[in-house]
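Chemist: everything below, folded, please.
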Amino acid sequence: MNDTEPTLQPATDADRIAAGPAADALPPPAEWSPIAVRLLQGVVYNDDNLTLWEVLLRNVSPLSEFFGRLGLYLIVDETSAMAYLRQPEDDEVPPDYQSVPRLFRRTKLGYDATLLAVLLRDVLRQYEEEDLQNERCVIEQTDLLALWRNFFAEVDDVKLNRQLGASLRKLEDLKFVRQFEKSPPSWEVRRIIKARLPLDELERLRQSLVAEAEKVAAKETTAANPGNAPKE
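Modeler: Model (predicted):
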């Protein structure tokens, strides 16, 4: 048997990649690194973490440059005390701009979730116009159900409340709302919904939803009273 020691071979590039970068090869994180990660995760509010919010305000320029290289706009709304990232539409960039893959996928909401977003946006608008005492726009789920009921022919409140709850959870995933109290259930309408649903878009969607609700109600009436159906 050959007792000679094995010959050590120098590590190849493939070996280094497989092993991963050494910790000391990473540059030290910048002061704004934690807030950059939070922004990539979604909207940031000052009342979520005031310390991070102050870091953001001190570093708007480097953060804007960093995200700009990823093809993203950093939007800092100090009036609404929130910040978020936005990917420009194709018509917002010059023709010679090098395209960057979309980081944020588009989420298409169904009828129920769209209806709820419109109702909540309207609730927030009324709050901003009339409520000068409370810092947060909070609405109880029972009050939301009263608004929700107007758009459905269904009279079973248990079923309607279940549908409403499912839509609230979808919008919670998008950070449009967050649960404020569990009993009785109430919800805080988050300010990001203003950016995602401007007033002109709100009015357009409201008219579309009202027309759809009237169409559904007419079909329900016809089904219940077939003798009243219009004759051709």
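Chemist: C-alpha only now, for contacts and for neighbours.
Modeler: Fine.
Chemist: in the protein, which residue is closest to the centre?
Modeler: The centre of the chain sits closest to Leu174, judged by Cα atoms, centre = their mean, with a distance of 3.2 Å.
Chemist: and that residue, what does it touch?
Modeler: Applying Cα atoms under 8 Å, 6 or more residues apart in numbering to Leu174 gives no contacts.
Chemist: how far away is it from Ser33?
Modeler: Leu174 sits 23 Å away from Ser33, going by Cα to Cα, to the nearest Å.
Chemist: could you do Phe180 as well?
Modeler: Distance from Phe180 to Ser33, by Cα to Cα: 29 Å.
Chemist: same check, this time on Glu201
Modeler: Glu201 is 34 Å from Ser33, where distance means Cα to Cα.
Chemist: tell me which of those two has more neighbours.
Modeler: Ser33 (14 against 11; other Cα atoms under 10 Å).
Chemist: ok, now how distant is the more buried one from Ile75?
Modeler: In terms of Cα to Cα, Ser33 sits 17 Å off from Ile75.
Chemist: strands of the protein, start to end?
Modeler: 44-45, 73-77, 82-86, 138-140, 177-182, 185-189 (DSSP state E).
Chemist: contact partners of the fifth one?
Modeler: Residues from elsewhere that reach strand 177-182, judged by Cα under 8 Å, 6+ apart: 138, 168, 171-172, 185-190.
Chemist: please give me the structure for this one as well, since I'd like to look at both together:
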Amino acid sequence: MDKADILFSTTLINLLQGVVRKEDNAEIWNTIRSQQFRIDEYMEKIGLSLVIDDEGGFAFLKQRDDDVLPHLVKKQPLTFRMSLFLALLRNEINEYDSGSGEGALVIREEEMVRRMKPYFPDVSDEVKFTNSIDRCFSKALEMKILVPVKDNEYEYEVQPVLRRFIDAEWLSEFNRQLDKYMEENGLTVKKEEEAKEDESV
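Modeler: All right, here's what the predicted structure looks like:
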């Protein structure tokens, strides 16, 4: 196998393993761009299609909706906690997009713990609850939805690929179900400005 074949095969393997980010490996990314049609043709045989987002700088494989082959890309059911975690991140992106939208959207661990806590009013063990949010971070890192900020182990950049994983339709339905859950349990979540005012008192 020559160098070009090795690079092509390595690129296919990387795509089969998950999301490929432009900034992680320029050589792999350039192969995806230059061999886009060859990759798509190859993946079509096993029921997958290549998705490339040049603006976001990422690529991934998705299952073809009309394919009758067994699914290689399995849809894993998300827990309520993980769904909430992703929905809050997606809402953050929406607010970020409606603002300046410049630079990278960065979140801190303590922010997400604070934002998720009102949805779990019966928390009696703070350490256990924080550890459960840490597991959400680990899953999001595995999905390459989050990437650690260099030289800061408590901050993460939210990746554009989240827009693909959590689309507007999913988010709208989840927010509707979440509002119903909050109402049924008599829960309310303060706006960020109100929370900051309380903390300053």
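Chemist: quick one, what contacts Leu164 of the first structure?
Modeler: Contacts of Leu164 of the first structure by Cα under 8 Å, 6+ apart are 112, 116, 145, 148.
Chemist: and those residues, which two are furthest apart?
Modeler: Asp112 and Leu145 (12.4 Å; Cα to Cα).
Chemist: pull the longest helix from the first structure.
Modeler: Longest helix of the first structure, by residue count under DSSP state H: helix 199-224.
Chemist: buried residues, that helix. List them.
Modeler: Judged by neighbour count using 16 or more other Cα atoms under 10 Å, the buried positions of helix 199-224 of the first structure are 202, 205-206, 209, 213, 217.
Chemist: got it, and stretch 88-106 of the second structure?
Modeler: Using 16+ other Cα under 10 Å as the test for burial, stretch 88-106 of the second structure gives 88-90, 92-93, 105.
Chemist: can you redo those as a markdown table with distance to Phe58 of the second structure?
Modeler: What follows is those, written out as a markdown table (distance: Cα to Cα, whole Å):
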| residue | distance to Phe58 of the second structure |
| --- | --- |
| Leu88 | 22 |
| Leu89 | 18 |
| Arg90 | 17 |
| Glu92 | 20 |
| Ile93 | 17 |
| Leu105 | 16 |
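Chemist: of those residues, which is the nearest to Met1 of the second structure?
Modeler: Leu105 (41.8 Å).
Chemist: and the closest one, what's its match in the first structure?
Modeler: Using TM-score structural alignment, the partner of Leu105 of the second structure in the first structure is Cys137.
Chemist: most neighbours among the contacts of strand 177-182 of the first structure, please name it.
Modeler: If you count neighbours using other Cα under 10 Å, the busiest of the contacts of strand 177-182 of the first structure is Val189, which has 26 neighbours.
Chemist: can you pull the contacts of that one?
Modeler: If you count contacts by Cα under 8 Å, 6+ apart, Val189 of the first structure has them with 120-121, 124, 136-139, 176-178.
Chemist: and the aligned residue in the first structure for Asn131 of the second structure, how many neighbours?
Modeler: Using TM-score structural alignment, the partner of Asn131 of the second structure in the first structure is Arg162. Other residues near Arg162 of the first structure come to 12 when the count uses other Cα under 10 Å.
Chemist: what about Arg162 of the first structure, distance to Leu145 of the first structure?
Modeler: The gap separating Arg162 of the first structure from Leu145 of the first structure is 10 Å, by Cα to Cα.
Chemist: the helices in the second structure, which residues?
Modeler: Under the criterion DSSP H, the second structure contains helices at 3-17, 26-34, 36-44, 80-98, 109-116, 126-142, 162-165, 168-184, 192-200.
Chemist: which of those sits closest to Pro70 of the second structure?
Modeler: Nearest to Pro70 of the second structure, of the helices of the second structure and by Cα to Cα, is helix 36-44 at 12.8 Å.
Chemist: what lies in contact with stretch 131-140 of the first structure?
Modeler: For stretch 131-140 of the first structure, the surrounding residues in contact (Cα under 8 Å, 6+ apart) are 124, 127, 180, 184-190.
Chemist: hmm, 6 Å instead?
Modeler: Counting by Cα atoms under 6 Å, 6 or more residues apart in numbering, stretch 131-140 of the first structure makes contact with 186-189, all of which sit outside it.
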